[in-house]
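Q: Dropping the sequence and predicted coords here.
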Amino acid sequence: MPGENARPIIIKKIKKVSGGGHHGGAWKVAYADFVTAMMAFFMLMWLLNATTEKQRKGLADYFSPTVAISRASGGGDGAMGGTSMMADAALVQVGRGGITSSATHGTTLEEAEFRAVEAALLGKGGDSLLDEEQLRHVTVRLSDEGLVIEFFDLPDRPLFEDNRPSPLLRGLLASVAPEVANRRNALAIDAHTAAEPVVTREPRAWSRSAARADAMRLILPEIGVADRRIARLTGHADRRPAAANPLSPRNNRVELTLLRGGR
């Protein structure tokens, strides 16, 4: 018959497999991104644990945008970074938005003087008035009231012995004396203590903090600070802890504040 010698017709159908199928590679890209992100996270955690507070502040300042807040800074990106060749102590420094006279109670000149004291104590512009061991007991910060110089205990390194200034505290005050004694600002002294591990019939934190504040007042004339400059003396007991653990030695501290405007 005529159709018996005809060749059979074979139709081939090719099935295309999309990239998202069982053997696709899209998930590998997502997984690689996830692993990279986790590695970056663990590196960040390790760096935070391996650096000091001062180093972390330096890293934060490096990655923060800077805004010139003084005419002494040109905002350039050259070797000087736009800053003047004059000493930092005589200038308002370049900061992250900065602190201006409209934002605080002080004047621009007063802000510059506070920054100069901070730089001298912490060694931001070169050598510090405090040695490496002393710097572990000191923080300096700017507040609405003025420049706060805080001295605090470390484990087995107390500032007071039976409410009397220890040699450590005397050494700290002697080191900051050149910057504190030469200023005209009035001073405020605030003393804080750690909480007691047991409840006593008469809470001793109030009397202890008041005694330490007064002991601080009595020692200031020895470093050249006139008693008439002291405008306020306050014992806060354990009401304002600096550390989360109320029993931490870090809560034993005294603050010496250079008040704004001589108030």
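A: Happy to help now that I have it.

Q: can we go C-alpha only for contacts and neighbour counts from here?
A: Fine.

Q: Name the SS class of residue 58, please.
A: Classification of residue 58 using DSSP: H, G, I helix; E, B strand; the rest coil returns helix.

Q: Could I get the buried residue list for the one helix or strand residue 110 maps to?
A: Per DSSP states H and E: residue 110 is located in helix 108-122. Buried residues in helix 108-122, counted by 16 or more other C-alpha atoms under 10 Å: 108, 110-122.

Q: Nearest to residue 250 among the residues you listed?
A: Closest approach between the buried residues of helix 108-122 and residue 250, by C-alpha to C-alpha: residue 122, at 19.2 Å.

Q: Residue 130 is in contact with the closest one, correct?
A: Yes: here residue 122 lies in contact with residue 130, judged by C-alpha atoms under 8 Å, at a distance of 7.1 Å.

Q: Please work out the angle formed by the directions of the helix or strand harbouring residue 151 and helix 108-122.
A: Using DSSP H and E, the element containing residue 151 is strand 146-152. If you take axes from the mean of the first three to the mean of the last three C-alpha atoms, to 10 degrees, strand 146-152 sits at 20 degrees to helix 108-122.

Q: Give me the distance between strand 146-152 and the centre of its chain.
A: Computed by C-alpha atoms, centre = their mean, to the nearest Å, the chain-centroid distance of strand 146-152 equals 13 Å.

Q: Kindly report the same for stretch 216-226.
A: Offset of stretch 216-226 from its chain centre (C-alpha atoms, centre = their mean): 28 Å.

Q: Buried residues of that stretch, list them for me.
A: Neighbour-count burial for stretch 216-226 flags 216, 217, 219, 220, 223, 225 (criterion: 16+ other C-alpha under 10 Å).

Q: With secondary structure as extra columns, can I get these in CSV?
A: Below are the buried residues of stretch 216-226 laid out as CSV (three-state DSSP):
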residue, secondary structure
216, helix
217, helix
219, helix
220, helix
223, helix
225, coil
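
Q: Just put these in CSV and tack on distance to residue 234.
A: Output for those, formatted as CSV (distance: C-alpha to C-alpha, whole Å):
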residue, distance to residue 234
216, 11
217, 11
219, 16
220, 15
223, 21
225, 18
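
Q: Pasting the second one now:
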Amino acid sequence: MSRRSRKKEEATLGGWKGAFADFCMSMMTLFMVMWIVTSADMEKREGLSLYFSDPGVFDSVSSRHMFDSISQGKVVNTTNGGNSVPDRPDPIHFDARGGDPFELELLEMARLHDNIKVTPIPGGLLIELMETDKNQMFRRGEYLLTPFFEDLLLELGPRLLMSGYEMAIIGHTDSTPYSGKGYFDNWSLSFARANSVREIMDFTGFPNRRIRQVTGMADTRPKDAVNRNAARNRRVELVLVDPSRVKEVNPMYGGAYESGRMARSLDAAHNSAARNQI
């Protein structure tokens, strides 16, 4: 006559309790996730979606010494094999009320960074990259960007590329007289700084043919006219404009967006110099 072990029978009968507890825990977790998702507002959902869908440029590129190699003539290729970006996507029409996703993304970047200011203008956007007491944009008397601003532009560049807009880059300095060697004054320094930004835009894939002008304004347009040596006077402006609305923006920047104006001016100067040689 066989006898069943009472302990074995109790263990067998009690096994369902562990499985049921696991099931209850899984259901509780599912309901918690559903509750969090349904209670989050649209802005938080978009933020979560962006966080998990955009790995960011810093996963593949570090800019700390990148432009040192460019200045030495080395070429760095960051494009992935089969990926391609249209040279000029359809322009995104900005809404001053902030309804456009591209504009909302730039405004969110400006909210997170004290060094960025985004202002809607007729036909586009004005993006100001400014120094603060915390983050220096350029070392004194130099034109190369600090690593912080290099990384900032590397993050910004691909977004501007997809906007379909043309760009003017305008450099500004404070009123401190330039005392270094190699550049005569703040005019040439402000231009060199604007051109440094252009080089980074070029590195991110933004085509040079979509950059209408690179300009240096020295200290003639300060943000802080009271303290003309203030940090925020040392800045670079990126003016984004819909090509179809160039005439609206042209008077604001002294005709910088007039098609062919710069080329005609250079040709006239070249011809005048040639005549003087005769």
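A: Now that the structure is in, tell me what you want to look at. In this text, all values refer to a predicted model and were calculated from it rather than measured experimentally.

Q: Can you give me the TM-score here?
A: The TM-score (TM-score structural alignment, normalised by the length of structure 1) is 0.50; 150 aligned residues with a C-alpha RMSD of 3.1 Å.

Q: Take the buried residues of helix 108-122 of structure 1 and lay them out in a markdown table including distance to residue 196 of structure 1.
A: Converted to a markdown table, these look like this (distance: C-alpha to C-alpha, whole Å):
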| residue | distance to residue 196 of structure 1 |
| --- | --- |
| 108 | 43 |
| 110 | 40 |
| 111 | 38 |
| 112 | 40 |
| 113 | 39 |
| 114 | 35 |
| 115 | 36 |
| 116 | 38 |
| 117 | 35 |
| 118 | 33 |
| 119 | 36 |
| 120 | 36 |
| 121 | 32 |
| 122 | 32 |
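
Q: Go through those residues and name the one nearest residue 33 of structure 1.
A: Nearest to residue 33 of structure 1 among the buried residues of helix 108-122 of structure 1: residue 122, at 41.5 Å, using C-alpha to C-alpha.

Q: which residue in structure 2 lines up with the closest one?
A: Matched to structure 2 by TM-score structural alignment, residue 122 of structure 1 sits across from residue 107.

Q: Next one: its match from residue 220 of structure 2, what distance?
A: Residue 107 of structure 2 is 27 Å from residue 220 of structure 2, where distance means C-alpha to C-alpha, to the nearest Å.

Q: and what of residue 104 of structure 2?
A: Distance, residue 104 of structure 2 to residue 220 of structure 2, using C-alpha to C-alpha: 31 Å.

Q: The counterpart of residue 185 of structure 2 in structure 1: neighbouring residues, count only.
A: Per TM-score structural alignment, the equivalent position to residue 185 of structure 2 in structure 1 is residue 204. Neighbour count of residue 204 of structure 1, defined by other C-alpha atoms under 10 Å: 15.

Q: Distance-wise, check residue 204 of structure 1 relative to residue 144 of structure 1.
A: Using C-alpha to C-alpha, we find residue 204 of structure 1 at a distance of 30 Å from residue 144 of structure 1.

Q: swap in residue 170 of structure 1?
A: 27 Å.

Q: cool, residue 175 of structure 1 as well?
A: For residue 175 of structure 1, the distance to residue 144 of structure 1 equals 25 Å [C-alpha to C-alpha].

Q: Comparing these two, which residue is more hemmed in?
A: Per other C-alpha under 10 Å, whichever of residue 175 of structure 1 and residue 144 has more neighbours is residue 175, with 18 against 12.

Q: give me the element that one is part of.
A: helix 167-181.

Q: so the helix or strand following that helix matches what in structure 2?
A: Tracing the chain C-terminally past helix 167-181 of structure 1 and defining elements by DSSP H and E, one meets strand 187-192 next. Matched against structure 2 by TM-score structural alignment, strand 187-192 of structure 1 falls on residues 167-172.

Q: end-to-end on stretch 213-225 of structure 1?
A: By C-alpha to C-alpha, the extent of stretch 213-225 of structure 1 from end to end equals 15 Å.

Q: typo on my end, stretch 210-228 of structure 1
A: So stretch 210-228 of structure 1: terminal residues 19 Å apart, C-alpha to C-alpha.

Q: Check stretch 122-141 of structure 1 too.
A: OK, stretch 122-141 of structure 1 end separation, C-alpha to C-alpha: 11 Å.

Q: that's a helix at residue 222 of structure 2, yeah?
A: No: assessed with three-state DSSP, residue 222 of structure 2 is coil; it does not lie in a helix.

Q: which ones are touching the aligned residue in structure 1 for it?
A: Using TM-score structural alignment, the equivalent of residue 222 of structure 2 in structure 1 is residue 241. Neighbouring residues of residue 241 of structure 1 by C-alpha atoms under 8 Å, 6 or more residues apart in numbering: 192, 193, 194, 251.

Q: ok, which stretches of structure 1 are helices?
A: Remark: helices assigned in structure 1 by DSSP state H are 26-50, 53-63, 108-122, 132-135, 167-181, 205-219.

Q: got the contact list for the fifth one?
A: Helix 167-181 of structure 1 is touched from outside by 117, 120-121, 129-130, 134, 151, 157-160, 219-220, 223-226, 258, with contacts defined as C-alpha under 8 Å, 6+ apart.

Q: First-to-last residue distance for stretch 223-241 of structure 2?
A: In stretch 223-241 of structure 2, first residue to last residue: 22 Å (C-alpha to C-alpha).

Q: give me the number of residues near residue 187 of structure 1?
A: 27.

Q: wait, isn't it in contact with residue 258?
A: Yes: counting by C-alpha under 8 Å, residue 187 of structure 1 touches residue 258, with 5.0 Å between them.
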